[in-house]
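>>> predicted model, plus sequence, below.
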Amino acid sequence: MRTLPKGDAAHRARHLLRETLTQAAVADDQIADAELVVAELATNAELHGRGPLEIRIGTVVQKPLWCEIVDSDPNLGDVPTLLANLRATARDTLPTLDIPLIPEASRGLLIAHRLSNGRCYAYRTRLCTSTTLGKAVAFALPMAATPPIPRQLTLVEADHDAR
């Protein structure tokens, strides 16, 4: 968990996320997508939430899986409903989601939804810095490409291959 500075939250969030994903060997194009999402969510938190702001990057066995942008305003507003509607629409008509029908103030959530493959959620949580009740808007992070596991040759195959 890191706090995000007022006025520079999006820039700092992008930097922290890029550093984490680069260390995890995530592909550059996937890092760029994740940076765009975290910048949109951090900007939304600065514009519509209350400080302090936090970024949390959840990892399992040193693999980043989840990113949250947290602010100290517990009011979720229409965010969960909008994200649920985007998920429902995507299941029904993924290619025909009409961007002009989405309010301009919510287009950052559309970007987060699209670039996280629909794995973007909003929920109440407590801030780490103060235990104040707030909200998180979170999204799934891209995974590093896993190299193929080398096939072990059995003795029979090894003998056959040597001939």
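Yep, that arrived.

>>> contacts and neighbour counts: CA atoms only from here.
Noted.

>>> neighbours around Ala158, how many?
Residue crowding around Ala158 was assessed by other CA atoms under 10 Å; the count is 11.

>>> so how far is His113 from it?
49 Å (CA to CA, to the nearest Å).

>>> and what of His11?
20 Å.

>>> so the two - more neighbours on which side?
A count of neighbours by other CA under 10 Å puts His113 above the other of His11 and His113, at 22 against 16.

>>> ok, which stretches of the protein are helices?
Ranges of helices in the chain, per DSSP state H, are 9-23, 28-48, 79-93, 107-115, 155-162.

>>> what are the buried residues along the longest one?
It refers to helix 28-48. Buried residues in helix 28-48, counted by 16 or more other CA atoms under 10 Å: 30-31, 33-46.

>>> go on, the third one?
Of all the residues in helix 79-93, those buried under the rule 16+ other CA under 10 Å are Val79, Leu82, Leu83, Ala84, Leu86, Arg87, Ala90.

>>> next, the one to line up against it:
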Amino acid sequence: MNLSSMPQADLQSVNVTVEGNGYYPALSTAYFIEHYAVAQEYASKSDLLVEKLKRAQGEINQELASAVLTNGESLNAQQVIFYNDAVYSKAKANLLVSKLGSTHRDSATAQSQAAIDNHEHWLRESINAMRLLQSLSSNLSVELL
């Protein structure tokens, strides 16, 4: 059961892996559904989840393009956690915006305000995770004069 007392989707049947580019890790729709409380109405739509993950992955990768996080080595465990959090949070925010268009008009105002608040929350989570990831860069240093 999920937070709304609805039966959860079978995570194994909807699990699709979104490959990383060799430097950044792969992503999983099952992990996204389970750890980011994806609504039941979207949990069984693996194509939609893959699209949101790929879009978020592309945006985060582009934002990190100028940051040298490691010296040619793969990301360490802590960096992987922050990277995943940045991508999944951005995908969750994008998924919430998608939900705004599918609500009924009679309750749209209240639902849209709640969704906007949640959207802003998940965008802040994504930005925070990216900042934490960038702060772990091996090339950042402070020089005392």
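Perfect, I can see it now. Just so it is clear, the structure is predicted and the values come from calculations on it, not from any experiment.

>>> and the TM-score between them?
In this superposition the chains share a TM-score of 0.34, using TM-score structural alignment, normalised by the length of the second structure; 73 aligned residues with a CA RMSD of 3.8 Å.

>>> just the closest of the buried residues of helix 28-48 of the first structure to Val70 of the first structure, please.
Nearest to Val70 of the first structure among the buried residues of helix 28-48 of the first structure, counting by CA to CA, is Ala45 at 7.5 Å.

>>> and the closest residue to the closest one other than its chain neighbours, how far from Gln30 of the first structure?
Spatial nearest neighbour of Ala45 of the first structure, excluding adjacent residues (CA to CA, 6 or more residues apart in numbering): Asp71 at 6.3 Å. Per CA to CA, Asp71 of the first structure is found 25 Å from Gln30 of the first structure.

>>> same check, this time on Leu86 of the first structure
To Gln30 of the first structure, Leu86 of the first structure is 21 Å away according to CA to CA.

>>> looks to me like Ala91 of the second structure is in a strand.
No. Counting by DSSP: H, G, I helix; E, B strand; the rest coil, Ala91 of the second structure is not found in a strand; it is helix.

>>> to Lys63 of the first structure, which of the helices of the first structure lies closest?
Lys63 of the first structure lies closest to helix 9-23 among those, at 8.6 Å (CA to CA).

>>> give the other helices and strands that that closest one contacts.
On a contact count with 3 or more CA pairs under 8 Å, 6 or more residues apart in numbering; DSSP states H and E, helix 9-23 of the first structure meets helix 28-48, strand 53-60.

>>> go with 7 Å
helix 28-48 (3 or more CA pairs under 7 Å, 6 or more residues apart in numbering; DSSP states H and E).

>>> what is the orientation angle of the helix it packs on with strand 53-60?
Counting by axes from the mean of the first three to the mean of the last three CA atoms, to 10 degrees, helix 28-48 of the first structure points 140 degrees away from the direction of strand 53-60.

>>> okay, now Asp47 of the second structure: neighbour count?
For Asp47 of the second structure, the count of nearby residues is 14 (other CA under 10 Å).

>>> what lies in contact with stretch 114-125 of the second structure?
For stretch 114-125 of the second structure, the external contacting residues (CA atoms under 7 Å, 6 or more residues apart in numbering) are Ala86, Ser89, Lys90, Lys92, Ala93, Leu96, Val97, Leu100.

>>> which among those end up buried?
Ala86, Ser89, Lys90, Lys92, Ala93, Leu96, Val97, Leu100.

>>> got CSV for those, with distance to Lys54 of the second structure too?
Putting these into CSV (distance: CA to CA, whole Å) gives the following:
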residue, distance to Lys54 of the second structure
Ala86, 13
Ser89, 13
Lys90, 11
Lys92, 12
Ala93, 13
Leu96, 16
Val97, 16
Leu100, 20
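
>>> go through the residues you listed and name the one nearest Gly58 of the second structure.
Once CA to CA is applied, the member of those that ends up nearest Gly58 of the second structure is Lys90, at 10.6 Å.
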